[in-house]
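Asks: Just a sequence and a predicted model for now, questions to come.
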Amino acid sequence: MEKLSNPQKTIETIKKYQFSFQKKFGQNFLIDEHVIHKIIRGAQVTKEDFVLEIGPGIGTMTQYLAEEAREVAAVEIDRKLIPILGETLSAYDNVTVINEDILKVDIAALAMEKNGGKPIKVVANLPYYITTPIIMGLFESHVPIDNITVMVQKEVADRMKVGPGSKDYGALSLAVQYYAEPYLVANVPANCFIPRPNVDSAVIRLTRHEKPVVDVDNEGLLFNMIRASFNQRRKTLQNGLKNSDLISASKEAIMDSIREAGLPETVRGEALTLEEFARLANILHRKMNEK
């Protein structure tokens, strides 16, 4: 069977099924074989692996994943793509297509059924609006994951990997780096897709930490502090925390905690490293629980 990475084959398949692209699903189909190989190498897929693919589209990447992995489960939300996938993946008996919203799939149960509960590898091509909920949902649910290799808008990839001092640094940077080590696999120009998107993309691999890089007494408080800090990023850290509905601590406890953490009273949240946020969260948590 001719691969869908051939643009003519992709166009032929789309026309055959009279498929119309859905803007709400952010559908852009990859048509560059070199990029596909980079993604699979970046994800470090082997014959031992069970791979969860999110957003297979017409099955372009799935065809290659099926040849490299032991088994693939491809979760596709658009029911109009299911008959197309039935044809394009007919040659592969190690692929299961699931017509569902990935946010509603019990991935832990899937990992147990298909991989005996061992860490799985996730490959995805995600529209911008759903990138963060899916990635954070995978990490926060504590599904056994080795790595997530994802195609996103380039600016989103930049946000995931930067540190303090950059305009791209924010809550997403800290949340991703809390759970995983980001690695930029490849930049992908817009002409590698049908239809051509308005922005360039990037592939980033997020390798899950075996153990947390920081010790945190209350994970929820840490993330609420991070959100509060960047919701009003031009304000000082103490004002951001004091004015936030996410933080129930008193103004005095917040100010005392910032001093005890050795931070200047005028510091902004965008200047703090993950380690500094964790230290501050632990101090504030202790003060909130003091009688």
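Replies: Arrived safely. Numbering: from 1, shown residues only.
Asks: can we go C-alpha only for contacts and neighbour counts from here?
Replies: Will do.
Asks: Can you name the residues that contact the residue nearest to P264 when sequence neighbours are not counted?
Replies: Among residues not flanking P264 along the chain, I258 sits closest, at 7.4 Å (CA to CA, 6 or more residues apart in numbering). Shown here is I258, whose contacts under the criterion CA atoms under 8 Å, 6 or more residues apart in numbering are 238, 264-265, 280.
Asks: also this one, for the comparison:
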Amino acid sequence: MKSKKSLGLAHRSLKQSLGQNFLRDKRILKKIADFAQIEKEDTVVEVGPGEGTLTSFLLEKAKKVIAIEKDSDLALLLREKFNREIQDSKLEIIEGDILDLKLEKNSYSLSEQKIVERTSTAENTARTSERKCFLRANLKNYVLVGNIPYYITGALFKKALETEKPPKSITFVVQKEVAERIMGSHFVKTSRDKSRGKESILSISIKVYGTPEYGGIIKAGSFYPKPKVDSAIISIRDISKKHFINAVEQKFFEILKKGFAHKRKLLIKNLTEVSRFDLDTLKEIFDKCGISEKARAENLKVSDWLCLAKKFSPKIPKL
């Protein structure tokens, strides 16, 4: 493990606003890279590489790694540390915010934003330029990996999954409780936490695109600085938009949000208050979908929500 002093530049540039927590245990870093199931022809897009500790393991597995780092000091550190890999076109360091990036069919782009490129010279000079598209890369087979700040978890999942060209898989280190919520009914219930095993708007929003897999807990002490809670590894496998065509995606999420609007109410009451259907019609729809009138939103599977969306919109194809 690295000591506090040996963190060097990373230690001096810690920024609370960026939610920086560096992983220090090489065994865990290797476990994350292994759990991502990276193939030799894959491009890995790494979010928040920090000091590059996970980057080293990703480079061993992928055809190329594209590391996106918001902290300018850390971006400079990475360019110095991985100079050879950059020269060999195995690694590209992009300084910017992943949430500002536009994920297009065959590229990442950042519009109307300044990109600061710092050289690895002794003077550490900087060059600022306006570029509509700062990266062109074949992203036919790409995976998204990262030890991400807790505060961007939901927004990043939404961005990655709803984009025109989603990754084939996502592997993130997230807050332990969030990972368990994503697993939903896939997670074993315990007497200590009655919420485990129930679905949430987050879990359904992710499962409609892919299959979550739990990779295990990472204790808080494995990070510097030490966060207040434990983390966990989670992967979303086999990502696709097979359930959605045309306006289906929008309608699905519209109904999902309405259904979870008041968690303690029965689902049918939530939908009665916001839909164009009367109670009798909704009861008929529930019966055709095999959903109990006593069900709450947290009790429904992805297939149930898709069935409801189909009944609410004739444009949605049959399951």
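Replies: Done, it's in. Note that the coordinates shown come from a computational prediction; the quantities given were computed from them, not determined experimentally.
Asks: What sits closest to the aligned residue in structure 1 for G184 of structure 2 if chain neighbours are left out?
Replies: Counting by TM-score structural alignment, G184 of structure 2 corresponds to V162 in structure 1. With sequence-adjacent residues excluded and distances taken as CA to CA, 6+ apart, V162 of structure 1 is closest to Y169, at 5.7 Å.
Asks: Structure 1: which residue goes with R296 of structure 2?
Replies: Taking TM-score structural alignment, R296 of structure 2 has R268 as its aligned residue in structure 1.
Asks: ok, then the element right after the helix or strand that T13 of structure 1 is a member of?
Replies: When secondary structure is defined by DSSP states H and E, T13 of structure 1 falls within helix 7-16. Toward the C-terminus, helix 7-16 of structure 1 is succeeded by strand 29-30 as the next helix or strand (DSSP H and E).
Asks: That following strand: how far from the chain's middle?
Replies: Computed by CA atoms, centre = their mean, to the nearest Å, the chain-centroid distance of strand 29-30 of structure 1 equals 18 Å.
Asks: quick one: the helix or strand following it aligns where in structure 2?
Replies: Sequence-wise, the next helix or strand beyond strand 29-30 of structure 1 is helix 33-42, with elements assigned using DSSP H and E. With TM-score structural alignment applied, helix 33-42 of structure 1 matches the range 26-35 in structure 2.
Asks: shouldn't H285 of structure 1 be in contact with E219?
Replies: No. H285 of structure 1 lies out of contact with E219 (CA atoms under 8 Å); the separation is 10.2 Å.
Asks: who has more neighbours, these two?
Replies: Between H285 of structure 1 and E219, counted using other CA atoms under 10 Å, H285 has the larger neighbour count: 20 against 13.
Asks: Q63 of structure 1 matches what in structure 2?
Replies: If you follow Q63 of structure 1 across to structure 2 using TM-score structural alignment, you land on S56.
Asks: Give the helix, strand or coil label for that match.
Replies: Secondary structure state of S56 of structure 2, per DSSP: H, G, I helix; E, B strand; the rest coil, is helix.
Asks: same question, the one 3 residues further on
Replies: Each residue gets one of three states, and L59 of structure 2 gets helix by three-state DSSP.
Asks: quick one, helices of the stretch 151-291 of structure 1?
Replies: With DSSP state H, counting those that start in this stretch as the criterion, the stretch 151-291 of structure 1 has helices at 154-161, 171-179, 219-231, 237-242, 251-260, 274-289.
Asks: which one of those is the most hemmed in?
Replies: Comparing the helices of the stretch 151-291 of structure 1 by mean neighbour count (mean count of other CA atoms under 10 Å), helix 237-242 ranks first with a mean of 23.
Asks: quick one: contacts of that helix?
Replies: Under the criterion CA under 8 Å, 6+ apart, residues 225, 228-233, 247, 249-251, 254-255, 258, 265-269 lie in contact with helix 237-242 of structure 1.
Asks: same thing but 7 Å
Replies: The set of residues that contact helix 237-242 of structure 1 without belonging to it, under CA atoms under 7 Å, 6 or more residues apart in numbering, is 225, 228-229, 232, 247, 251, 254-255, 267-269.
Asks: Have a look at how far, on average, that helix is from structure 2.
Replies: For helix 237-242 of structure 1, the mean deviation from structure 2 after alignment is 1.9 Å (mean CA distance after the TM-score superposition for structure 1).
Asks: what's that helix aligned against in structure 2?
Replies: Alignment of helix 237-242 of structure 1 against structure 2: residues 267-272, by TM-score structural alignment.
Asks: And that stretch, how far out from the chain middle?
Replies: Chain-centre distance of stretch 267-272 of structure 2: 30 Å, with CA atoms, centre = their mean.
Asks: Likewise for stretch 216-233 of structure 2?
Replies: How far stretch 216-233 of structure 2 lies from its chain's middle: 18 Å, per CA atoms, centre = their mean.
Asks: List the buried residues of that stretch.
Replies: Using 16 or more other CA atoms under 10 Å as the burial criterion, the residues of stretch 216-233 of structure 2 that qualify are 216-218, 220, 222-225, 227, 230-233.
Asks: ok, the residue lying closest to I40 of structure 1 once chain neighbours are set aside to I148 of structure 1 distance?
Replies: Distance criterion CA to CA, 6+ apart; nearest residue to I40 of structure 1, sequence neighbours excluded, is L65 at 7.1 Å. Distance check for L65 of structure 1 against I148 of structure 1: by CA to CA, to the nearest Å, it reads 14 Å.
Asks: same thing with A180 of structure 1?
Replies: From A180 of structure 1 over to I148 of structure 1 the distance is 9 Å, taken as CA to CA.
Asks: Show me which of those two is the more surrounded one.
Replies: Legend: neighbour count by other CA under 10 Å for A180 of structure 1 and I148, higher for I148 (26 against 23).
Asks: Looks like that one contacts R205 (just checking).
Replies: Yes. I148 of structure 1 sits in contact with R205 when judged by CA atoms under 7 Å, with a separation of 5.7 Å.
Asks: For burial, what's the neighbour tally of the nearest residue to N115 of structure 1 once chain neighbours are set aside?
Replies: Sequence neighbours aside, F50 is the residue nearest to N115 of structure 1 in space, at 6.3 Å (criterion: CA to CA, 6+ apart). By the measure other CA under 10 Å, the count of residues near F50 of structure 1 is 25.
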